[in-house]
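*Asks:* My questions are about this predicted structure, shown below with the sequence.
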Amino acid sequence: MIEKYSANERGYADHGWLQTYHSFSFASYYDPSRMGFGALRVINDDTIAPGKGFGTHPHQNMEIITIPLSGALAHKDSMGNASTIQAGEVQYMSAGSGVSHSEWNASTQEPVSLLQIWILPQRQGGSPKYDQKKFQWQSSDKPSLLISPDGREESIAIGQDAFFTMIPLSGKAEYRYECKKSGNASYIFAVDGEISVMEQSLQKRDAVEITDENQYTLIAKRPSQILIIEVPLEFEKTE
């Protein structure tokens, strides 16, 4: 089964310093039919003005992945981490039993564009964790596994049976994707470009949810950057 969600169907808020699109219910955007997709709870597509950002705020029991698309994001947290995340890097923070952090545009000249994605963890509580890693997905012509449950292929390990794969496609290229864990479902997000999958056409920031299909083919209509988020639809939470 495949279900398409166009970019213009997302929630949107303009805070002046922040323009944000919500694929699922978040903050003032609420749609009871869009509360998540299995373990995938949030995809926020943010653009933050130069020198602006989010003040210190708490999180609990959430796996938070930040992917800058352009620019640089500064980060500081209660674990003692202070870093700058550049486009091409991926940041992971497991909130565990509780963590506080702030994040802001590291530039006073250019905006920063990013995706922030929240995944529900298998295990509640525990100590918070942090990781940050540079990938080559912006300059490579090969898929990059960014996130996995076990850190395979030099990916970042998180506390859920989830996999994030960034797939660059040249014009007219095809890519056959096979789910890495049986029973997982796929959320396909067109970061850029235009593709078709299972007879659905996706343009920039469109998405599809695929269930009950372990394999499918992405067909590029022009150069594209595609993020596949593979997650369990159901899972048992443990303390």
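*Replies:* Arrived safely.

*Asks:* From now on I want contacts and neighbour counts done on CA atoms only, so please keep to that.
*Replies:* Will do.

*Asks:* contacting residues around the longest strand along the chain?
*Replies:* As assigned by DSSP state E, the longest strand anywhere in the chain is strand 215-231. Applying C-alpha atoms under 8 Å, 6 or more residues apart in numbering, the contact partners of strand 215-231 are 38-40, 161-179, 184-198.

*Asks:* Which of the residues in stretch 113-131 are classified as buried?
*Replies:* For stretch 113-131, burial by neighbour count (16 or more other C-alpha atoms under 10 Å) applies to 113-122, 124-125, 128, 130.

*Asks:* what's the span of that stretch, first residue to last?
*Replies:* 20 Å (C-alpha to C-alpha, to the nearest Å).

*Asks:* Residue 123 against residue 161, yeah?
*Replies:* No: using C-alpha atoms under 8 Å, residue 123 is not in contact with residue 161; the gap is 11.3 Å.

*Asks:* and residue 139, how far is that from residue 78?
*Replies:* 33 Å.

*Asks:* Comparing those two, which shows the higher neighbour count?
*Replies:* Just comparing residue 139 and residue 78: by other C-alpha atoms under 10 Å the higher neighbour count belongs to residue 78, 14 against 9.

*Asks:* contacting residues for that one?
*Replies:* Taking C-alpha under 8 Å, 6+ apart, one finds 99-101 in contact with residue 78.

*Asks:* what's residue 100 in contact with, if anything?
*Replies:* Residues near residue 100 by C-alpha under 8 Å, 6+ apart: 56-59, 77-78.

*Asks:* this is the comparison structure:
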Amino acid sequence: MTMALYAGSDRSSETVKGRLTRHSFSFGSHYDPANLGFGPLVCHNDDRLEPGGGYPDHPHSELEIVTWVLEGALVHTDSARSGEQHVVGAGRAQVLSAGSGVRHSEVADPASGRCRFVQAWLAPSEPGTEPAYVLGEAPLPGSGLVEVAGGSGLPIGTTGARLLLARLAAGQSATLPEDPRQHVFAATGAVSLGPESLRAGDAVRIEDEPGHAVTASEDTELLVWSFA
């Protein structure tokens, strides 16, 4: 049974023109053999884009790519939809199943100003599937966690994986799922979780300690990956 805090200040980061990315796991040139992933979760990036900044067209395969937009709007284009564009505003999620191979680009909508999004990559349960894309509006949560992807949320090709969201006002609490493995990320605000206190950018990785209560000490947006 473990609960480990990973401070946001310890994450590696990459700055290029128009983009700042903070990595929760080993990524690209920031190689860390002791931090390659958590269960099927192999990437958990926090991106901040200037208007028009982001990622030009590039390829992926054998990944489930889940994006949650926190601020501004993201313009997504991919070859699974023959170059069709989608504008993903704050409070919306998208899932790109790369499958056998897909190309995509993601840039901050210049008309919406700066953009911030959190993107996770997961290993799929079945290789070689047909690429697919789905965009959805997350349910408006009250004081509890709601499923954004997996479960009753957007479909995702990683069995047993769920992304849950809680928007908590100061003083509100939520109970984490009963699944044996969870990655809890404070995107904004501050919360207490067991013996740990999380500020914006901090994460806790939990194994075999399900059902903990999370209490916000200020208005907080919390993202939880839970794995059955």
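*Replies:* Looks like it came in fine. Quick caveat, the model's predicted, so the values are computed rather than measured.

*Asks:* that older thread, any chance of the contacts of residue 100 of the first structure in CSV, plus secondary structure and distance to residue 65 of the first structure?
*Replies:* Putting the contacts of residue 100 of the first structure into CSV (DSSP: H, G, I helix; E, B strand; the rest coil; distance: C-alpha to C-alpha, whole Å) gives the following:
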residue, secondary structure, distance to residue 65 of the first structure
56, strand, 17
57, strand, 16
58, strand, 15
59, strand, 13
77, strand, 14
78, coil, 17
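
*Asks:* Which strand or helix spans the residue nearest the centre of the first structure?
*Replies:* Centre of the first structure computed as the mean C-alpha position; nearest residue by C-alpha atoms, centre = their mean is residue 117, 3.9 Å away. Per DSSP states H and E, residue 117 of the first structure falls inside strand 112-119.

*Asks:* Could you list the residues in contact with the helix or strand just after that strand?
*Replies:* Counting by DSSP H and E, the next helix or strand C-terminal to strand 112-119 of the first structure is strand 129-134. The contact list for strand 129-134 of the first structure, computed with C-alpha under 8 Å, 6+ apart, reads 81, 85, 88-96, 156.

*Asks:* make it 7 Å
*Replies:* 88-95 (C-alpha atoms under 7 Å, 6 or more residues apart in numbering).

*Asks:* Same question for stretch 147-160 of the second structure.
*Replies:* 64, 95, 123-125, 136, 138, 161-165, 227-228.

*Asks:* for it, which positions count as buried?
*Replies:* Those buried within stretch 147-160 of the second structure under the rule 16+ other C-alpha under 10 Å are 147-151, 153-158.

*Asks:* Now the terminal residues of it, how far apart.
*Replies:* End-to-end for stretch 147-160 of the second structure, by C-alpha to C-alpha: 12 Å.

*Asks:* repeat for stretch 116-124 of the first structure
*Replies:* One end of stretch 116-124 of the first structure sits 21 Å from the other (C-alpha to C-alpha).

*Asks:* That one aligns to what range in the second structure?
*Replies:* Counting by TM-score structural alignment, stretch 116-124 of the first structure pairs with residues 119-127 of the second structure.

*Asks:* Any idea how far that stretch is from the middle of the chain?
*Replies:* Centroid separation for stretch 119-127 of the second structure versus its chain: 12 Å, with C-alpha atoms, centre = their mean, to the nearest Å.

*Asks:* just stretch 144-164 of the first structure next, same as before
*Replies:* 12 Å.

*Asks:* same thing with stretch 108-117 of the first structure?
*Replies:* 14 Å.

*Asks:* got the end-to-end distance for that stretch?
*Replies:* 25 Å.

*Asks:* Stretch 89-102 of the first structure too?
*Replies:* Its start and end residues considered, stretch 89-102 of the first structure measures 18 Å (C-alpha to C-alpha).
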